[in-house]
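Student: Quick one: sequence plus predicted model below, questions after.
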Amino acid sequence: MTAPNSPLPIADAPEPLEPALEPLLDASFDYSAAADGLATAAPLRARLLQRLQASKAASAGMVTARAARLPRQALAPGVQRRELYRMPAGRPARPGEPRRAGLISLDAGAVLPSYGDSALQREWLVLQGEVLIDGIALAARDYHVCLPRQASGGISSAAGALLFVRESLQPAAASDQALTVYDAEAGWADFAPGIQRRVLWQQDGQAALLYYAQPGAQVPQHRHGHDEECLMVQGELFLDDVLLQAGDYQLAPAGTGHQITATDTGVVIYAHGDLELQFTG
């Protein structure tokens, strides 16, 4: 077997933000109120207000979840869930839209007998620790897909773990099988200057991927043919004017786009969306 590519280095993240700056990370932050009075001030200030208003409008349909601020739901003794996204009821799903996405934390020795709707495809990514899913031993950055109608063998962790889970309605043929991608055995393909990626799963133009970017790397302006989900595994990333940190999540609906995708620290990202990005600039 060919040895995996050496992953790119990730710089240490900057010091935590001062409390006074934390509201700037809030997706609901009212930039217009913060810039009160600019419209009647000097032309430069007026342009800044227009830029803030345009940024707010562009991100209006996007969903941003801050892991540190999400409520925890107990699923079993020592097992908690934080909901990152839930598809609203009463409308058709967009291309690539998940039904649910969340973070599952297990204390040492915790067991979850089963999880989720067996009619949905469940994708698991281990973020921290080690875990048994359906009897399969998984460690950090290992990825596992449970197919629809596949019986759940439960989840357990001897020493504790943090998992990302994504549930979606995917057509499955009788010949389809569960899929596991082990971090230690998978390589990194060059994608763009300073960026490598790993395709974990793909079907009909959409894919689950890991991106590994070095400090200063950028992805060109692009649009989304499918809903694009980004989960920060390590490091920090700017998606336009939104700064995402480890554990944070953003869903950009199909038809939207990103002007800026850049990292100062270097980043590992789980992304679910287009297999091939639609570059527009």
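Tutor: In hand now; what should we look at?
Student: Every contact and neighbour count from this point should use C-alpha atoms.
Tutor: Fine.
Student: my read: residue 228 touches residue 274, true?
Tutor: Yes - under the criterion of CA atoms under 8 Å, residue 228 makes contact with residue 274 at 7.2 Å.
Student: mind listing the strands for the stretch 1-150 of the chain?
Tutor: Ranges of strands in the stretch 1-150 of the chain, per DSSP state E, counting those that start in this stretch, are 63-65, 73-76, 79-86, 100-106, 111-112, 121-129, 131-133, 136-138, 143-146.
Student: would CSV of those strands with distance to residue 44 and mean neighbour count be doable?
Tutor: Shown next, in CSV, are those (distance: least, CA to CA, whole Å; neighbours: other CA atoms under 10 Å):
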stretch, distance to residue 44, mean neighbour count
strand 63-65, 29, 20
strand 73-76, 47, 14
strand 79-86, 38, 20
strand 100-106, 41, 22
strand 111-112, 56, 19
strand 121-129, 44, 22
strand 131-133, 54, 21
strand 136-138, 53, 15
strand 143-146, 48, 22
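Student: Include distance to residue 166 when you put the ones you listed into JSON lines, please.
Tutor: Below are the strands of the stretch 1-150 of the chain laid out as JSON lines (distance: least, CA to CA, whole Å):
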{"stretch": "strand 63-65", "distance to residue 166": "14"}
{"stretch": "strand 73-76", "distance to residue 166": "16"}
{"stretch": "strand 79-86", "distance to residue 166": "9"}
{"stretch": "strand 100-106", "distance to residue 166": "4"}
{"stretch": "strand 111-112", "distance to residue 166": "17"}
{"stretch": "strand 121-129", "distance to residue 166": "5"}
{"stretch": "strand 131-133", "distance to residue 166": "14"}
{"stretch": "strand 136-138", "distance to residue 166": "16"}
{"stretch": "strand 143-146", "distance to residue 166": "9"}
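Student: Put this next to the first one:
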Amino acid sequence: MSKSNPLDPDDRDETVERALSEALTPIPLAPSRGTPLRGRLLARAAAARVAGEGFIRVPLSEADWQRMLPGVRVHRIDPQQRAVMIELAPGASLPFHRHHENEECVVLRGDVRLGEIVVRPGDYHLAPADSRHGRVTSREGALFYLRGTPIGHPAEALRDLVSALVPGEGEPALTIRADDDGWQSRTTGVDARPLYHGADGHSEMLRIAPGTRLSGPLPLLGDECLLVQGDLGIDDWAMQPGDYQRSVGHDAGHSELASRDGALLFVRAGA
């Protein structure tokens, strides 16, 4: 019997198996190369693990959702920063209320309707202290982040509802769209869009280009950050949209940042 021809279309399975076998054959490295390479990889992994120890990390996949109202669920991300994630079912709403502190809102999914204002994914909305909101609704359902909210503090939430009955709209709200101008280059592959600046700190949105990789101290990540869109690796953590992180150590610092497809990141830093 003649030997099979590796190019014979009738021997496709055998040809594929042979090609895979050859491709998977290990390529040995000389000790002079393999040992240093292994050492560098282990050192890099250790540095990333240590860098992540100075932060509180709250993955959205581990959210402790609680029913707040019909069609409304809340996940308390960070009680110390009065930060929550809200999920509205289509047609659900939050009651009208007055703000007693600056409340920042970032939409991750769907639509959030504040009267005539419609806030969509990647948009930012600031409701200043003493401003008043009508009902907050959503036609298609929504997932959004709030910072500076009394949700989870019943007495304060009741105060906001009752004081909304007092006439007066207070300071006007601010809405910044994801596609608005004003982006500034921060470093290679990273643009920043200022959002809020006050006595209690400042906020900005970071737009991280696909393929970006940075190493060393990363102060641009601020004290708190929330991944809004895309993918982002920080140290040893592969963040997904809705994941949140806050620094808890004075000497906390990152060692590495990387994004394959690009990312949109909300960042908050103290004064």
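Tutor: Perfect, thanks for sending it. If you're wondering where the values come from, they're calculated on a predicted model, not measured in any experiment.
Student: what TM-score comes out when they're superposed?
Tutor: The TM-score (TM-score structural alignment, normalised by the length of the second structure) is 0.67; 217 aligned residues with a CA RMSD of 3.3 Å.
Student: Now do residue 89 of the second structure against residue 161 of the second structure, distance only.
Tutor: From residue 89 of the second structure across to residue 161 of the second structure, the span is 21 Å (CA to CA, to the nearest Å).
Student: And for residue 186 of the second structure?
Tutor: Distance from residue 186 of the second structure to residue 161 of the second structure, by CA to CA: 41 Å.
Student: Can you pick out the residue with more neighbours from those two?
Tutor: residue 161 (16 against 13; other CA atoms under 10 Å).
Student: What sits closest to the more buried one if chain neighbours are left out?
Tutor: Distances taken as CA to CA, 6 or more residues apart in numbering put residue 97 closest to residue 161 of the second structure, at 4.6 Å, once the chain neighbours are dropped.
Student: Next up, the contacts around the one you found.
Tutor: The contact partners of residue 97 of the second structure, by CA atoms under 8 Å, 6 or more residues apart in numbering, come to 132, 133, 134, 135, 160, 161, 162, 163, 164.
Student: which residue lines up with the second one in the first structure?
Tutor: Alignment of residue 133 of the second structure against the first structure is given by TM-score structural alignment, with residue 152 as its counterpart.
Student: ok, its match touching residue 114?
Tutor: Yes - contact criterion CA under 8 Å: residue 152 of the first structure and residue 114 qualify, at 5.7 Å.
Student: any idea what residue 228 of the second structure aligns with in the first structure?
Tutor: By TM-score structural alignment, residue 228 of the second structure lines up with residue 233.
Student: okay, now that match: neighbour count?
Tutor: Per other CA under 10 Å, the neighbour tally for residue 233 of the first structure reads 24.
Student: before we move on, what SS does the residue positioned nearest the centre of the second structure have?
Tutor: In the second structure, the centroid-proximal residue (CA atoms, centre = their mean) is residue 227; its distance is 1.0 Å. Under DSSP: H, G, I helix; E, B strand; the rest coil, residue 227 of the second structure falls in the strand class.
Student: pretty sure it contacts residue 266?
Tutor: Yes - in terms of CA under 8 Å, residue 227 of the second structure counts as a neighbour of residue 266; the distance is 6.4 Å.
Student: For residue 87 of the second structure, see how far away residue 17 of the second structure is.
Tutor: 49 Å.
Student: same check, this time on residue 104 of the second structure
Tutor: 16 Å.
Student: pretty sure residue 20 of the second structure is in a strand, no?
Tutor: No - Residue 20 of the second structure is assigned helix when assessed by three-state DSSP, not a strand.
Student: give the contact list for residue 82 of the first structure.
Tutor: By CA under 8 Å, 6+ apart, the contact list for residue 82 of the first structure reads 67, 70, 71, 72, 73, 102, 103, 104.
Student: Aligned to the fourth one, what sits in the second structure?
Tutor: If I follow you right, that is residue 72 of the first structure. By TM-score structural alignment, residue 72 of the first structure lines up with residue 65.
Student: Once you drop chain neighbours, what's closest to that match?
Tutor: If the residues on either side of it in the chain are set aside, residue 65 of the second structure comes closest to residue 75, at 4.8 Å by CA to CA, 6+ apart.
Student: Any buried residues in stretch 120-136 of the second structure, and which?
Tutor: By 16 or more other CA atoms under 10 Å, the buried positions in stretch 120-136 of the second structure come out as 120-134, 136.
Student: Which member of those is positioned nearest residue 261 of the second structure?
Tutor: Using CA to CA, residue 122 comes nearest to residue 261 of the second structure of those, at 16.0 Å.
Student: Please tell me how far that closest one sits from residue 145 of the second structure.
Tutor: From residue 122 of the second structure to residue 145 of the second structure the distance is 11 Å (CA to CA).
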